[in-house]
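A.B. asks: this one's structure only:
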């Protein structure tokens, strides 16, 4: 339009037409260079921090895992992959894998369905709904240290609140040394873990439920569908992406569980509640075997990475592809 007006008025120079030379349009090249400089300016600080705080510690851990080192002086006793082969015969580490798998299984079978059930209840209209949401979410706002200290008092073997309540209602036979017996410590640990984290998953499910159009449930009710059929055929499929994210966070959290276990039991009794993170801490900082502790940390990282990549590739693929397609359509 500007070129046409300039051509219609004598004496006004129009912009010269773009000519495709051997090197392309120089103005377009300058715009691309400017855009690249802006992107690099925004990304460089984040990449530097990521390299210093993530990639560098991973590299150091891999390096130290090939040495037998007590932390004093520079590492000099190179042993190659001996720390990794040692793990294959370490009953404590193999027990860590079994206990981690048990916590993951219990989380998927008990904790997440319980969180979904509470979220569905609190998504309905009722008096005091906001208070109940806050009440169930409150445990997650407590730190793991406070939660561990609190339940170490509640589950104390003699004068703990749990045993006192059982005695008060005439169930003395169910009293136990909850955190001091190998047969009960893992279930006690999971109970505390479930109490601590189910509110977090409940909030995630509530957010997903509020994104489901109400018209779908109204149409199902008009068609005569029961609440159970509406939940099974409408709510649950539309809540699928939220559930998959919740499962991912639960599994990764169980693999890396440390602080709650350390405060409650320190891995005891007789390693019966240890996790990989606790064993790593025991060897790396308590027994001055930093090389073996670093090897355990590398295995933890690889397990988390492999699970994350496989989960994204085979489970979250539809969700991420849908998000990318939606973003492209909105441009």
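C.D. replies: Yep, that arrived. Since the structure is predicted, the reported quantities are computational estimates derived from the model, not experimental observations. Residues are numbered from 1 along each chain as shown.

A.B. asks: contacts and neighbour counts: CA atoms only from here.
C.D. replies: OK.

A.B. asks: Pick out the residue closest to the middle of this structure.
C.D. replies: Geometric centre of the chain, nearest residue: residue 249, 3.1 Å, by C-alpha atoms, centre = their mean.

A.B. asks: what's the spacing between that one and residue 39?
C.D. replies: Residue 249 is 30 Å from residue 39, where distance means C-alpha to C-alpha, to the nearest Å.

A.B. asks: Name the residues of stretch 131-147 that come out as buried.
C.D. replies: Of all the residues in stretch 131-147, those buried under the rule 16 or more other C-alpha atoms under 10 Å are 133, 136-137, 139-140, 144, 147.

A.B. asks: Kindly apply the preceding question to stretch 307-324 instead.
C.D. replies: Using 16+ other C-alpha under 10 Å as the test for burial, stretch 307-324 gives 308, 311-312, 315-316, 319.

A.B. asks: Name the SS class of residue 300, please.
C.D. replies: Three-state call for residue 300 (DSSP: H, G, I helix; E, B strand; the rest coil): helix.

A.B. asks: my read: it touches residue 275, true?
C.D. replies: No - applying C-alpha atoms under 8 Å as the test, residue 300 and residue 275 come out as separate, 10.4 Å apart.

A.B. asks: Now go through the buried residues of stretch 307-324 and say which are in helices.
C.D. replies: The helices, defined by DSSP state H, take in 308, 311-312, 319 from the buried residues of stretch 307-324.

A.B. asks: And those residues, which is closest to residue 291?
C.D. replies: Proximity of these to residue 291 (C-alpha to C-alpha) peaks at residue 308, which lies at 25.6 Å.

A.B. asks: okay, now the one to match up with it:
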């Protein structure tokens, strides 16, 4: 940490100190490899995507059919893209108002270190460990109207065959159910770690003062883990912008393109149709949106949580 006295020192003295304590050496050794990897695997692909987005290109040979902003115009006027953006926003909202409160509730119930709670933590965390594609395939069987669990329940109620994933009104609700089931365990573990770090003497002091269980949660534990909640919400928002692997095995964006997110829209209308220029434009829009959300969130909410 740099103190006020250090800042008043001449630059030559500060440099000599940095050289003797090994900081500059560590930076010179560790920074170049990180910069090289970041340049080759992040900056160059982003730059190429931005360049390809100005071409009508199928991915073969060098791009030559320059179309300017035509790809962006097609995207912004495409009704399916509007649906994809709306679905992505819905996932963000459901993650914030359903997934996170559910994770918080379970964390408050099982955050104490006991053998029984450890078993429940493992059970609730297992869906997050499961691969997204595997989870999608499992739930596609659950929702199957002919042979799955849904078919058995519907048959027992005398409703006949019910095809949830083929119904435009219910397919995306089914997807959001799977997303909540898949990722709430991740947020639960964040809250458990934060709750375990809350000083026990604060909780005991509140109880001595006559605070009830809900009052302890509201006025002691929740304020104490506010930074963890802010970080959890950030992960929920960024994760919602990237949802892909769960949707493909469930609906592949159907029926009638009603369950696309921005990423599945990019995959379907860009990569699978060999319209790489169009897909690159979608990727650029997604990147700009994600960076904007991240910067805004960090400047507004994370600073408040730290303050």
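C.D. replies: Cool, the structure landed. Here the structure is a predicted model, which means the values were calculated and not measured.

A.B. asks: Matching the residue nearest to the centre of structure 1 against structure 2, which residue comes up?
C.D. replies: Following TM-score structural alignment, the counterpart assigned to residue 249 of structure 1 within structure 2 is residue 235.

A.B. asks: Unless I misread the structure, that match falls within a strand.
C.D. replies: No - counting by three-state DSSP, residue 235 of structure 2 falls outside a strand, being helix.

A.B. asks: So residue 300 and residue 275 of structure 1 - more neighbours on which side?
C.D. replies: residue 275 (29 against 18; other C-alpha atoms under 10 Å).

A.B. asks: Is the more buried one in contact with residue 257, as I believe?
C.D. replies: Yes - using C-alpha under 8 Å, residue 275 of structure 1 is in contact with residue 257, at 6.9 Å.

A.B. asks: related to what we said a few turns ago, what would the buried residues of stretch 307-324 of structure 1 look like in JSON lines with distance to residue 290 of structure 1?
C.D. replies: Listed next are the buried residues of stretch 307-324 of structure 1 as JSON lines, based on distance: C-alpha to C-alpha, whole Å:
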{"residue": "308", "distance to residue 290 of structure 1": "27"}
{"residue": "311", "distance to residue 290 of structure 1": "31"}
{"residue": "312", "distance to residue 290 of structure 1": "32"}
{"residue": "315", "distance to residue 290 of structure 1": "36"}
{"residue": "316", "distance to residue 290 of structure 1": "36"}
{"residue": "319", "distance to residue 290 of structure 1": "40"}
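
A.B. asks: Map residue 292 of structure 1 onto structure 2.
C.D. replies: Using TM-score structural alignment, residue 292 of structure 1 lines up with residue 278 in structure 2.

A.B. asks: Closest one of the buried residues of stretch 307-324 of structure 1 to residue 206 of structure 1?
C.D. replies: Ranked by distance to residue 206 of structure 1 (C-alpha to C-alpha), the buried residues of stretch 307-324 of structure 1 are led by residue 319 at 18.5 Å.

A.B. asks: Read off where the helix or strand harbouring residue 173 of structure 2 ends up in structure 1.
C.D. replies: Following DSSP states H and E, one finds residue 173 of structure 2 within helix 171-196. Aligned using TM-score structural alignment, helix 171-196 of structure 2 spans residues 185-210 in structure 1.

A.B. asks: quick one: buried residues of that stretch?
C.D. replies: Neighbour-count burial for stretch 185-210 of structure 1, counted by 16+ other C-alpha under 10 Å, picks out 185-190, 192-206, 208-209.

A.B. asks: After superposing, tell me the mean distance of that stretch to structure 2.
C.D. replies: Once the two models are superposed, stretch 185-210 of structure 1 sits on average 0.6 Å from its counterpart in structure 2 (mean C-alpha distance after the TM-score superposition for structure 1).

A.B. asks: What is the burial count for the closest residue to residue 166 of structure 1 other than its chain neighbours?
C.D. replies: Nearest non-adjacent residue to residue 166 of structure 1, counting by C-alpha to C-alpha, 6 or more residues apart in numbering: residue 172, 5.8 Å away. The local packing of residue 172 of structure 1 (other C-alpha under 10 Å) involves 13 other residues.

A.B. asks: wait, isn't residue 172 of structure 1 in contact with residue 162?
C.D. replies: No - using C-alpha under 8 Å, residue 172 of structure 1 is not in contact with residue 162; the gap is 10.7 Å.

A.B. asks: Neighbours of residue 239 of structure 1, how many?
C.D. replies: 19.
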